[in-house]
Each structure stands twice: as C-alpha cells, then as structure tokens.
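Visitor: following is a predicted model, sequence given first.
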Amino acid sequence: MKKLFALILSIVMILTLMTACSSDDTSTKPTATPTTAAPAPSSGGDETPLYTPGEDGLIKSAFGGVSVTKPGELPIVKEPVTLTILHVKHENVEDYDNNKMTKFMEEQTGVNIEWVLVPSQDASQRVNLLLSTQVDLPDIFMIPSGLTNEVISDMADQGVFLRLDDMIEHLAYWYAERREQDPLIEQMMKLPDGHEYSLPKVVLSEPNSMSRRAWINQKWLDNLGLKTPTTTDELIEVLRAFKNDDPNGNGKADEIAFMGSTTGWAAYPEEYILNSFLKYSRGTPYYIDKGKFEACYDKDAYREGLKYMHQLCAIEGLLDPASYTQENSQLQQLFDNEEIALVGLATGGGTFIWAPMDGERVREYAPLAPLKGPQGVQYTYYDPFGSYYPNEFVITKACKNPEVAFRFADYMYSREVSMRNRLGEPGVDYLIPEEGAMGIDGKPATYIPVLPWGKINSSHWNEIGPTYNDFDNNGVKGDDPYELQQYLWNATEKYYAPYKPPIEMCYNNKMFFTAEDARRLSEINTDLQSYVRNSLAEFVTGVRDPFDDAQWQAYLDELKALNYEEYISIVQARLDAEGNN
C-alpha cells in the first residue's frame, strides 16, 4: 500500500514555480530507475592536483570534458560549447533566444545556450518523467524557485545530480565572493551527507522578509479622536469604536472594523495578531527555543491567541468571518469602495493589493506596528530564509562539460549579471545614477529603473537562475513617499524591523533532509497542515470554542493522531545533526 501511495504521489511531484514569501519545501519522491552514483571528479590519473591550471593557462576537466579558463576569467572556454538548459517558460519573458540576457551571456562566456522550454502547466509532469526515466536529461535544470529539496536529495543519492563541492572549492570566483559575504548560503546548501548538489538564487528584501503587515485607517482614528493602538487590549477598544461610532461619517452602520482574505499577499489576520502571543507563521508554524524545535499550534500561548481572535470574530463581530472564506478581490472591492472607506483595519503585505498607490484611498491608511500582547510578546512576522531559493540550478550526469556549466552559473553571481537578470540592459532598461545619489535603503544608489518589473520583455530572464540580488531596494530614492518600494521600505524599517525576533528562533523550512525523512515529513504534513489551518479558522470564527477545555483537548488529541510528534522528532534530529557538524 505504501509503495502504491508513493507511486501515485510521484506523479504530482511538487515544483515550486512562483516566488513566494513562505512555503513548505517538501514533495514526493519520483519513481526512478536505480542507477550507480556518478563518479567523483578525478585528476585524470596524474599527480597534478585537481583543477590546477596547465602550462596553457587552462584548467583540465575532471570529467573528461572541455578545459576551462581560470576562475573569474572570461570567456570560460576557448572554443564555443553548447549547454542544454531545461527551463520553465515565464509569462513575462517574450523570447529567450533573441533575449538581451541570453546574447550577453553567450558573448561573455563562449557558451551557446540551447533552451528546452517547458510550459508552466506541463512542468511537473515533464520534469517527473525525465527524472523517472533518466532519458534525454538536459545538461542543466534551471527552474523558477528550484526543484524541491526531496528531489535534490533523491537524485543526488542516485547520482543523477552532480556533486559540486570540488568545483565550488576550486572554480568558484563570484560565487565564492557571495558565500564569503553571506555565510548563510553554505549553511543552507549542504545535504545531510555534507555535500552540495545545487546552486541557489538569493533575492534579499527586508520588506518581503517581514511582509505580514497591518494597515489602519488613520482618518478614522482622527475622526474619532483615537490614538493608534499599541496593545491587543487597545486594539479591541479601537475596533469597537470603528464598528459602532460611524468613523466614516456617512450616517450608516456600514463600517467593517477588521478584515483579511484568503488569497491576498500576506492577508491572513492571524499572521499579524498571533505574533502578539508567540512567534508564529502560517506557512511554517514552528520555532526554535534554545535549540529545541517547537510547534506553535500546541502551546498555551497559541490557545490564548485563538481566544483573543475568537473574541474579535465570534463574540464581538469586530473581525469579519469572511476573512477566512473570501478572495482578495472581494476585500479589494470593499477597501477601495468608490464612495467612502468601509474598512478600518486590514492585514496584507501592502495597501497596493487593494487600491492603486496613486489614488487617495491608500493615503487614509498607516502601518500598524506589532501589538504588545498580554504577556509582553511583540513580534513581527519574520522569515530570514524566504529570500533563499536553494535549487535554482542543477547540473545532471548527462552534462559532458560540468565545469563549463558550473563556471557559467558562477558568472551569474557577479553584480553585473545579477543586475542584468533583474533589470535588463544597463543604459537602456535601467540607468546608472549620478555619484552621490542615495537609494531607497539609505545606501548609495546603484540604479534607476526604466523597464517596469512585471512587464513582458526580452531584456532579462525575470531573475530566474543563479543570482545574488542585494540591490532590490537600492534604486534611487524619489520624492514620492507613496512610490511602492519606498513605501514598503519605510513601513518595514520604521514599524516592523524593530520587533523582528532573533534569527536563532526562526526555523529554516528549506533545510535538506534525507530523501526518506523528507518523504515522511511530507506524508505527515499533508494532513497535519490542513488540520491545523482548518482548526484555527474554526476556533476563530466560532465553529469551535477555544475557551472550552474539552474541545481544546480533542484538538490536541487529533494532533497526536496525525503524528505531529513524529514530525517534530524528525526535524529535531536533523537540527541536532546540523549542530554537531
């Protein structure tokens, strides 16, 4: 039965195809033909140390492929080499062959790119088939947000994906600089066997790492002569006034005190509220306490948070229960109501998901900092690992020139190429600022955007592939405080960054496990995650009562039946092993 279950799950192997703020990095093992592990790189039988330049200045391949130039030297090869790259076509990239980024990379490296483009709707099936049969493998998988960790572990065990340790040590130049600059990369990239098999994409963004924000109608506060709430108790008083005292002044009882949605960016209310009771994340409801892996959802503090939200929603009607059923478009219609504001407090990554930034409605709202809870807890939602996508670039055993493929990826970590991959051609798609211009992040600016992000183009690869973006908020600072990047940066730094928990408390849900452990975690999490989320909505909206001890005990008993303790023990063992390395 277990084998049948694994086979069925293999057909729907998870590929994370969109850039998200938080996700569970698990999937199911694809059915694959056993194969002998790929041999480790060899120095070729002579006494020359691995990857030592010869008299001609070239570095001999340890796999019998084409020699490459020294690390950091371009072009990579003396004669053109073709690499096949399997890539999921992005809707914003019009043409990959006649693409400025493609042409630039080919000219600079001496590599001819042969694209194997897969439509996004067919990606999971196509990749699963390739890995299962191991026939017609590309040289490289370069997939948006990467293959899952479980697939990497499984295919590494079978020798389908090449071990990169020696190439990282001896051939990396720009990637080596990034690893020295950011030690978190090396920490995140090692599998349980201590080796590395993939290359990451890194897009650092303070606003994205603290995206679960709340926005309060400042105009309503002013109309009612109220101060901005700073505690959970004060919020209740404000929301009661929003509901009952006609803050929009139209003489109608049409105000919605507090609302979220199920599909908007970071729009679930609990990711804002529950952080006043304990460190909480909906996507990864776990934290680390002095090295111990803990679940949020079985704690007394979590129950107290549910009681508070139950009071807001089920008892007093301050939090609209539609928050747990409606899509963001429905909240958007209410928020940006043509006649007058109807929503007092909304949770989401930014007001732009409900109203245009150049309109008047967003100017009525201000960020609401995390609230201090009854026990003094006051955390910002914080995911320091969400900026790292570990498996963006993988070299397969079919690649005849692995060193060329690695050096190609290494070059993509240079600042110039990383900026091209995000912004396009310098001087055309983005401009270089004058000396002394300051960026949104308060550092000397490095670019002035011209090509709007999200526009269909043939200038870049939509930031897919190996890259290190530490310049996302470093565009020239303008005069408009409602310019989106400026707006989110200011809100994050002033209202949320002061309350982020220490990184030691944050669980890295992108950690690698053995293929066997990853499969078991996925099996448990399938039902466990659904149960925890559904139970939360039921406790908040009144289907269940968190004040009732019997109902709470029944909830805890079901958690045990769903093997949440086994889930915790598997992760704890991996953390312990990581700490001992």
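Guide: That came through fine.
Visitor: CA only for contacts and neighbour counts going forward, please
Guide: Fine.
Visitor: pull the contacting residues for residue 375.
Guide: Residue 375 makes contact with residue 277 under the criterion CA atoms under 8 Å, 6 or more residues apart in numbering.
Visitor: cutoff 7 Å now
Guide: With contact set as CA atoms under 7 Å, 6 or more residues apart in numbering, residue 375 has no partners.
Visitor: quick one: the helices in the stretch 251-400 of the chain, in order.
Guide: Applying DSSP state H, counting those that start in this stretch to the stretch 251-400 of the chain gives helices spanning 270-273, 300-310, 328-335.
Visitor: these into TSV, with extra columns for distance to residue 318?
Guide: Listed next are the helices of the stretch 251-400 of the chain as TSV, based on distance: least, CA to CA, whole Å:
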stretch	distance to residue 318
helix 270-273	13
helix 300-310	9
helix 328-335	15
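Visitor: deepest-packed of the ones you listed, please.
Guide: Highest mean neighbour count of those: helix 270-273, a mean of 24 (counted as mean count of other CA atoms under 10 Å).
Visitor: okay, pairing it with this:
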Amino acid sequence: MKKSVKVLGTTLMVLTAAVTLAACGSKSGASKEDKNTISLISPDHSDVHPKNKDLWMWKQYQKKTGVTVNWEQVKDWDNKKQLILSRKTLPDGFYQTGWSNEELTKYGSQGLFKPLEKLIPKYAPNLAKLMEDDPSVAKAITSSDGHIYSLPYMSTDPLGGGRNFKLYINKNWLKKLNLKKPTNTTELANVLEQFVTKDPNGNGKADEQGFYMDSGQFGAFELMIKAAFGFNTAGRTAMENNFYIDDNDQLQYIFTDDKMKQVWEYEAELYKKGLIAKTAFSGMDYDKWVADAAKDKVGLFAWVGSDFIGASSMNNYEPIAILNGPDGKNGSLVTQSGVMGTSAFIITKEADEAKTKKMLKWVDYFYSKEGSDFGYFGKEGVTYNVDKNGNKVYVKKILDYPKGAQLGAYQYVDNVYAGFFPYLEVEEKLKSISKGLQPEVFTDDPLNHMPKQVLPGLQGTVEEANKLSTIQTDMNNYVDQARVKFVTGKWDIDKQWDAYKTQLKKIGVDEWVKIRRAQYKRYESE
C-alpha cells in the first residue's frame, strides 16, 4: 500500500513538473505572440468592405511585417466610443476613428492616449519628413498642451483626397445653348436661368433644374458662394468652422458679417427664380436625385468629385474650381489643409514602450510613397497593372465591379473609400487613371488661386471646448434655421437681419469669437 502511495506521489510530481513546463512554454509562446501582435479598434464598414481580418491588403502586410493585428470593428462608432473608453482594458490603439482635437487633449492628459512627439522622429521617419517639409502639419496635430496624441490623415495634393469642393456644371447643356462656362456669380445666375427656361435636355418638358442635389447637401454649394464673396481667406476648414481671417489678421465670425447677408441675398434670388431646386432643404433623397441625373435633369451640383452623381451621369459634367464674386474678384480654391484629419491613429496606455515603437514603425509605412501606393493600388499583377504610360490601372475584376471601380478596389485595399486613414493620400489624377477615368481638366487654373492661407482645425483646450459646446450647438442650429428662412424667402433679409444678429449675440457669439481668436493666436505663435 505504501509502495502504491509512493508511486502515485512520484507520478503526481512528474505530472506537476510537466504541467509547469508546459505552462512556462505556453507563457513564452504567448510573450512571443504578444510581441508581434497588436490590437486595434476601427470602424466597421463591412456593408461595403470585407472585415479587416479578411482583407487582402492586411493579410499581405502581415506577411511583410510579421505583425499580426487583432481587429475589433465597431459600428456606430461615435455613439459607442465613450463606452469603449470606460472598459477596464483598452486596445493597443485606435485606427481610423473619429475624435475631436479637444477629446484628444482631454484623454491624452488623463493618460489614456500616449504622447508620441518624442518618438516620431526616430520611429516614424516618413511622417517626420512630411512634418519637416510642411511645418503646419506639426501645428495641426499638436494639442494645446504641447503633446501629439494621434497621427494624421494627410494629402499633399490641394486638388486631391476629397480636399476641395467644386461646382459641376452640365457641359452638354452649355454646348446645346452655346453658353460659356461661368466664371463669376453673375454669369452663374444667367447660365442657370437659361438652363431652366430653354429646354437644354430637348424633351419638350420644363423638367430641368439649375442647382439640384439631394436635400441636406446645400453646404458644398454655399461654400463655393461664400468663397466668391471673399470668405475663403483661410481655406475650407475655416469656413466649415464658420470663420475667416480678415485683412488685419483678425479672426471673424462669418454668419454676422454683412458679406454673408450678400451671400444669402444672392441665394434667395436664385431660389425665387427657380434656379435652386425647391427640394434644396428637404424632400429629395440621394437615389431619386441620381435617377433624375440619369434622365438629364440636373444642371449644377457641388462636391469633391463628379462621381458623386453616379457612374451613368458623371461624364456629363465639368468642374468649376474657381468662382469669382459679382465684381469678378475674390475667387479661390475651396481646399482644406493637408492634415485632413487629426485622429487617424492613436496608441493607448495599454501598449508598453516596445509595442508603442513597433506600432509607430508599422503605421509609418503608409506615410511613404511605397506605402501610400500599396494602400491605394495594392500589388502589381494582383490588383493593378501598369499601362504604357507607366500609370497603375486596376485589373479588370476591379474595374468591372458592379458597384464601380472604387468599391471594387475596396474589396482588396483600404485607402480608397471612407477616408480618415493614417495615410498619405495618392495624387488625385493618378487615382482617376487607376479607375479607368480621365483626370479632371481645369480651365480656371486652381493652383494659382489658392487662399491666402489654409488652416487646419484649430486646437482648443478642454476648458475652451466646454465653453464652446453649448454656444456652438445653439448657434449652428439657429444659423441653419435662418439660412432656410432667408433663402426661401420666409424671412425678409433686410427687415430681419439686425434681429438675427441680435439673437446670435444673445446665444453667445461674442464669447465664441473670443475663444476662437485665442486659439488662432496660439496657432500663429507656435
């Protein structure tokens, strides 16, 4: 009996030792795996895109780098990000997720997001070179506390990457009516009037529209008109944030400026004459608009590219990049900063020093020419071929994709749709050629009509963000309501203008201007 107990005891000791060794081996394996594995959260675009873990591009990049990514993809990101931040354990990083500059500062100062400014020069040399070549990049991504908590989404092409809005005018109608492409707001009104009165589509019906888009897309058109009236002194992002910089280098709020009154008077006159579609603010969805375009009913729309109107109609339109005011002056390219997004790649507190360096090296590839091309075109012989002119053109299975070449490419590579990736965008004309399209031809020399400066989004402190949040929401809501009423004629702009400005003062426009001026002053002094 004692012998049996001894044997059993020996057996247990051997088993225990084996388990211990196995556990040690497992721990060693896990450490090796952890060293070459990163966890990232990104938005879920699986309605039009394979899951990231299944995407050809990411499989190829894993082979190239030896780094495995554990992807967690989240739908409805904006409504879920605060819940994700409250988790006990965060991912190593956030990829292509949207955070405001103020949120980056807030969570960075709380220690949730890692400061990266000291590591970028050594471990992200491609991005460091872009920052060296253009000092505004560092200004754009440096938080108000002096730290860089996120890497940018970038483009060095002012005409590319979705950076610039243009008007797109029906070139067939211009030819039919023997009209020249308009260069200023007066000429534009005259052309639109002939579009809606002279049956340029030739069907014998008065079904032609002047400016016509799906409801809710009026903003791009108004940016072009605002630029024509002199508001585009600091670029598209400034106008979208409701300010411009005057001749004395002073930041001014757009929507109380008397030039804005002129903009709305101009738009109201177009609307009154039926040159802006009556569905401009409600009642028209995207699919119906695209269908009407296919029936040749659309005279003018505004967007970053003509393909927005649908593949069957896009070639009927040519761009107007520069629109002058009624005096023939002030027109400039409605483009935004090369830093198109500041929250493209964030490393969290969960990543140790070694993993942080690895992640920076991993993502920095996409700020190089080689990485940029890989992220957009893929690999020669697999996703693209090189034509006789040396240009990359997607393979037939992508070009013939039922939903278009852009979404066709999106089945293989990442940086072709949705945007806000930690990447350097490919030059726009090369993107067009890759999809079998002719690059846009401009007759108004847009690159020689740049704004005086092109500001990125201004960095604010957490305190400033708290003060602005309520003021800005209330101001924007009031301006949106006023725009509809002024343009559609429900409010008489001459009689209501002073009352409108008084209401904005009550909401807090003076405090808003004070805060924004402080942010602009900081930007200039950096």
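Guide: Alright, I've got the coordinates. Quick caveat: nothing in here was measured; it's all calculated off a predicted structure.
Visitor: after superposition, what is the TM-score?
Guide: Superposed pair, TM-score by TM-score structural alignment, normalised by the length of structure 2: 0.80. Supporting alignment: 474 aligned residues with a CA RMSD of 3.2 Å.
Visitor: number of residues surrounding the residue mapped onto residue 85 of structure 1 from structure 2?
Guide: Counting by TM-score structural alignment, residue 85 of structure 1 lines up with residue 40 in structure 2. Residues contacting residue 40 of structure 2 under the criterion other CA atoms under 10 Å number 21.
Visitor: surely residue 40 of structure 2 is within a strand?
Guide: Yes - Residue 40 of structure 2 forms part of a strand when assessed by DSSP: H, G, I helix; E, B strand; the rest coil.
Visitor: pretty sure it contacts residue 94?
Guide: Yes - assessed by CA atoms under 7 Å, residue 40 of structure 2 is found in contact with residue 94 at 5.4 Å.
Visitor: overlap in contacts of these two?
Guide: Between them, residue 40 of structure 2 and residue 94 share no contacting residue, judged by CA under 7 Å, 6+ apart.
Visitor: can you give me how far stretch 559-566 of structure 1 is from the chain middle?
Guide: 27 Å (CA atoms, centre = their mean, to the nearest Å).
Visitor: in structure 2, what stretch matches that stretch?
Guide: Stretch 559-566 of structure 1 covers residues 504-511 of structure 2 once aligned (TM-score structural alignment).
Visitor: start to end distance for the matching stretch?
Guide: 11 Å (CA to CA, to the nearest Å).
Visitor: other residues contacting it?
Guide: Residues outside stretch 504-511 of structure 2 that contact it (CA under 7 Å, 6+ apart) are 471, 474-475.
Visitor: now residue 178 of structure 2: how far from residue 203 of structure 2?
Guide: Taking CA to CA as the measure, residue 178 of structure 2 falls 18 Å from residue 203 of structure 2.
Visitor: now which residue in structure 2 aligns to residue 242 of structure 1?
Guide: Counting by TM-score structural alignment, residue 242 of structure 1 corresponds to residue 195 in structure 2.
Visitor: show me the helices in the stretch 451-581 of structure 1, by range?
Guide: All helices of the stretch 451-581 of structure 1, identified by DSSP H, counting those that start in this stretch, fall at 484-491, 515-541, 549-561, 564-580.
Visitor: what's the spacing between the residue lying closest to residue 205 of structure 2 once chain neighbours are set aside and residue 318 of structure 2?
Guide: Nearest residue to residue 205 of structure 2, sequence neighbours excluded (CA to CA, 6 or more residues apart in numbering): residue 199, at 6.8 Å. Applying CA to CA, the value for residue 199 of structure 2 to residue 318 of structure 2 is 20 Å.
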